[in-house]
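Participant: here are the coordinates; sequence isn't available:
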């Protein structure tokens, strides 16, 4: 089983942050500066091998609106493993760690999944959000139809969810989901 280190962004030194950023830019062809920023400010699950960061995932706090409530959400960002180290359980080990954080600290977990990763999350108990997605923008609540079918949630005992209704995320620059 891979050894996962968990640390808050504030506890990571500049060299580690630089290595994580380089890893994520290597893993994701379309990674942006906003995507990198989205992965910061929360807890990071890191896997090292031979002194190098080979895996990263983070969970940051967001607010999601559902059923007339603002729910405290552990939003998972920047899940990636170096290409030559995939298929060895690193992603699962990082998600085990972050899912414990979600279950013990948030009303629900959420993430935006790529087509390639959707089956990985579904097999772990993450559920596809079937309702419409929205964002609370500076101009009011706006529909985010392009995100429908990509949002997965991890329910906890803290909130009752209806996966077939609307879900609204808080505002952030770049991709809101």
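Facilitator: Good, I have the coordinates. The structure presented is a predicted model; accordingly, all values stated were derived computationally and were not measured.
Participant: okay, CA-based contacts and neighbour counts for the rest of this
Facilitator: Fine.
Participant: which strand of the protein spans the most residues?
Facilitator: strand 52-66 (DSSP state E).
Participant: helices along the protein, start to end?
Facilitator: Secondary structure of the chain (DSSP state H): helices at 14-27, 33-38, 90-105, 118-123.
Participant: return the most buried member of those.
Facilitator: helix 90-105 (a mean of 19; mean count of other C-alpha atoms under 10 Å).
Participant: adding another structure so you can compare the two:
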């Protein structure tokens, strides 16, 4: 597996799992009925943002988008979003993308990373982000309408990039 910058020709390979993950309603509050072209600007970032794909040969396994959390006076804090093709879960794709984002943010001079809306019932994501050194700063109660659990909280998660680098438990 390698992680590389996403190219325009990658979007048709990302979109099927983007659509599937959004439609499942477990982790993203994006509109569920976005077409291929409507969904593109929701995921494919323009500078200073950056979108990458994790690939195995020509197969796109997952993708991440990253950039400043806010413009102007908030641009020193990064944010990111991640999607792994459900057929590729358990292969370390999410961890590799997470590690890539942390390294990218450090290399680009960000002071921290803030995830604005991690669904509290998304236990695999919360566990992964905690293992990479993120902490839950707050949980906004009942901020996400989960299809099975009803109204659940959204975690605001944070990683200080000026602190010690947590040891990697695996490099995919």
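Facilitator: Looks like it arrived, so ask away. Predicted, not measured: the structure shown is a model, and the values here were computed from it.
Participant: and the longest strand of structure 1, what does it pack against?
Facilitator: helix 14-27, strand 43-49, strand 69-81, helix 90-105, strand 167-169 (3 or more C-alpha pairs under 8 Å, 6 or more residues apart in numbering; DSSP states H and E).
Participant: closest one to residue 7 of structure 1 among these?
Facilitator: Comparing these by their distance to residue 7 of structure 1 (C-alpha to C-alpha), the top pick is strand 43-49, with 5.3 Å.
Participant: flag every buried residue along the closest one.
Facilitator: 43, 44, 45, 46, 47 (16 or more other C-alpha atoms under 10 Å).
Participant: same thing with stretch 70-80 of structure 2?
Facilitator: For stretch 70-80 of structure 2, by 16+ other C-alpha under 10 Å, it's 76, 77, 78, 79, 80.
Participant: name the nearest of those relative to residue 10 of structure 2.
Facilitator: The closest of the buried residues of stretch 70-80 of structure 2, once distances to residue 10 of structure 2 are taken by C-alpha to C-alpha, is residue 80, at 18.4 Å.
Participant: list the contacts of residue 160 of structure 2.
Facilitator: Taking C-alpha atoms under 8 Å, 6 or more residues apart in numbering, we find residue 160 of structure 2 in contact with 111, 112, 113, 134.
Participant: do you know how far the aligned partner of residue 28 of structure 1 in structure 2 is from residue 85 of structure 2?
Facilitator: Under the alignment (TM-score structural alignment), residue 28 of structure 1 pairs with residue 22 in structure 2. As judged by C-alpha to C-alpha, to the nearest Å, residue 22 of structure 2 and residue 85 of structure 2 stand 12 Å apart.
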